[in-house]
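>>> okay, here's the prediction I keep looking at, along with the sequence it came from:
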Amino acid sequence: MLDYRYQTFLALTEEMNYTATAKRLHITQPAVTQHIQYLQQELGVELIRYENRQLTLTAKGIQLQKDLYLLQREITKVQKQLASTIEHTTLTFGASLTIGEYMMPDFIESYLNQYPTHDISMVTDNTRHLIELLEHGKIDFALVEGEFNQSIFEFQKIAEEPFIAVCSEKCSLWKQDQSINDLFSTTILVREEGSGSRLIFETAIKNKGIHLDSFSKVMTIGSIGAIKRLVGKNVGITFVYQKAVEEELKNGILKKIPLSDFSVIHPFYLIYLKRIQLKEMETIEKFLRLIE
């Protein structure tokens, strides 16, 4: 177990409020203050700063928070291993929505066929949240399509996938070659902010001097499945990884819109923190060997 004062610090970094932290930990507010003051004096650094009536973490505070999350994760693993009579491996990772839904089932099947005694725990979420989970030590690695800080994470490219425009088979846009500018009068469906695929799309059009607002109507939908169904009903068009619409293209429900001036092929990455335990690295390498 972490020292109770470090537990108080972690709770405060999540609540960013002394009263809420005290209530959460069932201690008094002065006790929270005393715990933080003790840590700052013991470590000889400022961890929490109060400015403009708002709490903020210092650079040292952010570093300590990340280190404690990782340490807490290792402590939990040790406790589980000691409590268990059988030694087993758990593959704990995250995948962005496109990868998780359309690529991972085959990978997981291959992994379990080779390592049938291993457990698997996969979180499916957008890239931004997966990075937070990695930094907090909640998952061992993540498979993402979005951008990430390469100074913090080690990474391996696992695939490259075309990013295409699609419409309903009832729409006439797929019937002839055109420019992306010809699509501005159309409703476009996009994922929520924080999604890797949305960031890829916005970056691609920004490089052409185009903003999302150039389209007559923008609808934000947080589900790939819902977007595909709406596009199939001819509500609008979307830009999506080809892997995510393979079945719909094959069945003719959706059609690829041929664009003369838009061609994007984006890599998918497996990322993990540079500070990682040897045992976890061995598990990641086993997984990588299966998908290479």
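Nice, I can see it. Numbers count the residues shown, from 1 in each chain.
>>> every contact and neighbour count from this point should use C-alpha atoms.
Noted.
>>> surely Gly146 touches Phe201?
No - the pair Gly146 / Phe201 is not scored as a contact, 10.3 Å apart, by C-alpha atoms under 8 Å.
>>> where is the longest strand in this structure?
Taking DSSP state E as the criterion, the chain has its longest strand at strand 153-168.
>>> in addition, the following structure is provided for comparison:
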Amino acid sequence: MVGQMALNFHQLHIFYTVAERGSFSAAAQALHMTQPAVTMQVQSLEDYFGTKLLLRSTKRIELTEAGQELMPYARRSIELIRDTDQAMSLFTKQLKGRLLLGGSLTIGEYILPRLLGPFGQAYPDIAISMKVMNTAQIMEDIINHQLNFGLIEAPVNHPDMQMEAVMSDELHLVVPQGHPLAGRTDVTLTEAASYPFVLREQGSGTRLVMEEQLKRKNIDPSDLKVVMDLGSTGAVKCAVEAGLGISFLSSSSTKHEIALGLLHSVPIVDTKFKRQFYSIYLKSALLPISAVTFLTFLRENDLRKWL
């Protein structure tokens, strides 16, 4: 090893991204660097260790034995920097920066607005920009570096994404005023399933959770009398209020309507529709301190007091 050089975290991060992405061009795009700059940093790291880390002879780059040995250390160094940011964020309220996050529909419309208020009071110098869109769009924007991270309602599998459960939610059966079930203290799932339903569209997190629980209880979701599929929770609530059907919705999205008596929540016997909400971000990305701070805020507070 060259005596005057020091091991450079930035170079480790670049090496890890090249290995994860499978090419210098893909890593350059992800890191907002030129391809020659990425190549130069990896070569500097190879000079430091005095050995080749990547084989460039094939179309897709491959790791040498030394490169394979280095990978877990590079990954741990990224995680350590991320954890360091997180730990130190607890000691300062004078954080500045811009937080770019995406929320899938229920989270973005009903959960995040109630959390961003108290977060903004705790960290007034962090500017928040939130997009409300579906999970696929959030993932695309994260990959294209338009968003720091996203909060979504159902787990996803993507090789470039880090996913973590950050909060819990529960779906409730909601019925309109005057419905035969409105005055009931509870109802069986089989009985509820005999009524017409208004549901969120296929593929939504809310719909997936409901269908999975029905299957666990040996009820085929395709047997439901679905009179309407709608693309937003607000539209579903309006349709239920109008008496078009009943639905399963997040408890946090129906708070006001239930308080006003426009909708009624009816407990299901021996069945809970619980789910997790997840944060997702790029494995190879170093989250800005504003994003680390917000995720720490979600993990370390009892969010029920705001929801």
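Received, thanks. Note that the structure is predicted; figures quoted are calculated from it, not measured.
>>> about what we covered before: what range in the second structure does the helix or strand following the longest strand of the first structure sit on?
Counting by DSSP states H and E, the next helix or strand C-terminal to strand 153-168 of the first structure is strand 187-190. Per TM-score structural alignment, the counterpart of strand 187-190 of the first structure in the second structure is residues 196-199.
>>> what about that stretch, how far off from the first structure?
Following the fit onto the first structure, the mean deviation recorded for stretch 196-199 of the second structure is 1.5 Å by mean C-alpha distance after the TM-score superposition for the first structure.
>>> show me what Lys255 of the second structure lines up with in the first structure.
That one, Lys255 of the second structure, aligns with Glu246 by TM-score structural alignment.
>>> got it, and Leu31 of the second structure?
Mapped onto the first structure by TM-score structural alignment, Leu31 of the second structure lines up with Leu71.
>>> so for the helix or strand hosting its match, what gets flagged as buried?
Applying DSSP H and E as the criterion places Leu71 of the first structure in helix 59-83. Neighbour counts over helix 59-83 of the first structure (16 or more other C-alpha atoms under 10 Å) mark 61, 64-73 as buried.
>>> follow-up on the earlier one: quick check: the match of Leu31 of the second structure vs Arg275 of the first structure, distance?
From Leu71 of the first structure over to Arg275 of the first structure the distance is 11 Å, taken as C-alpha to C-alpha, to the nearest Å.
>>> again, but for Tyr6 of the first structure
For Tyr6 of the first structure relative to Arg275 of the first structure (C-alpha to C-alpha), the value is 20 Å.
>>> same question for Phe153 of the first structure.
Distance, Phe153 of the first structure to Arg275 of the first structure, using C-alpha to C-alpha: 9 Å.
>>> next one: Val218 of the first structure
Distance from Val218 of the first structure to Arg275 of the first structure, by C-alpha to C-alpha: 41 Å.
>>> which one's more surrounded, these two?
Taking other C-alpha atoms under 10 Å, Val218 of the first structure and Arg275 do not tie; Val218 has more neighbours (17 against 11).
>>> what strand or helix carries that one?
Secondary structure from DSSP H and E places Val218 of the first structure in strand 217-220.
>>> list the helices and strands the helix or strand following that strand packs on?
Per DSSP H and E, the first helix or strand lying C-terminal to strand 217-220 of the first structure is helix 224-232. Where contact means 3 or more C-alpha pairs under 8 Å, 6 or more residues apart in numbering; DSSP states H and E, helix 224-232 of the first structure is packed against strand 153-168, strand 187-190, strand 237-241.
>>> buried residues in the shortest one?
Right, strand 187-190 of the first structure. Using 16+ other C-alpha under 10 Å as the test for burial, strand 187-190 of the first structure gives 187-190.
>>> all strands for the second structure, in order.
54-55, 62-63, 97-103, 126-132, 149-152, 161-176, 196-200, 225-230, 247-250, 263-266, 273-282.
>>> deepest in the core, which of these is it.
Ranked by average neighbour count under the criterion mean count of other C-alpha atoms under 10 Å, the strands of the second structure are headed by strand 149-152 at a mean of 28.
>>> tell me how far the counterpart of Cys167 of the first structure in the second structure lies from Ala192 of the second structure.
In the second structure, the residue matched to Cys167 of the first structure (TM-score structural alignment) is Val175. According to C-alpha to C-alpha, Val175 of the second structure stands 10 Å off from Ala192 of the second structure.
>>> likewise for Asp169 of the second structure?
Taking C-alpha to C-alpha, one finds Asp169 of the second structure at 21 Å from Ala192 of the second structure.
>>> neighbours around Asn181 of the first structure, how many?
Neighbour tally, Asn181 of the first structure, other C-alpha under 10 Å: 12.
>>> could you do Asp140 of the first structure as well?
Neighbour count of Asp140 of the first structure, defined by other C-alpha under 10 Å: 23.
>>> I figured it hits Thr92, correct?
Yes - using C-alpha under 8 Å, Asp140 of the first structure makes contact with Thr92 at a distance of 5.6 Å.
>>> residue ranges of the helices in the stretch 1-150 of the first structure, please?
Taking DSSP state H, counting those that start in this stretch, the helices of the stretch 1-150 of the first structure run over residues 4-15, 18-25, 29-43, 59-83, 97-102, 104-114, 127-135.
>>> just so I know, which of these lies nearest Asn251 of the first structure?
helix 97-102 (16.5 Å; C-alpha to C-alpha).
>>> now do the closest one: everything it contacts.
Residues outside helix 97-102 of the first structure that contact it (C-alpha atoms under 8 Å, 6 or more residues apart in numbering): 94, 124-126, 143-145, 224, 241, 243-244.
>>> mean deviation of that helix from the second structure?
Averaged out, helix 97-102 of the first structure is 1.4 Å away (mean C-alpha distance after the TM-score superposition for the first structure).
>>> contact partners for Asp125 of the first structure?
By C-alpha under 8 Å, 6+ apart, the contact set of Asp125 of the first structure is 94-97.
>>> looking at the second structure, name the residue matched to it.
The pairwise alignment with the second structure assigns Asp125 of the first structure to Met133, based on TM-score structural alignment.
>>> please apply the same query to Ile221 of the first structure.
Match for Ile221 of the first structure (TM-score structural alignment): Leu230.
>>> what sits against its match?
198-201, 236.
>>> 7 Å - rerun?
199-201, 236 (C-alpha atoms under 7 Å, 6 or more residues apart in numbering).
>>> among the residues you listed, which pair sits farthest apart?
Pairwise over the contacts of Leu230 of the second structure, using C-alpha to C-alpha, the maximum falls at Glu201 and Val236, 9.8 Å.
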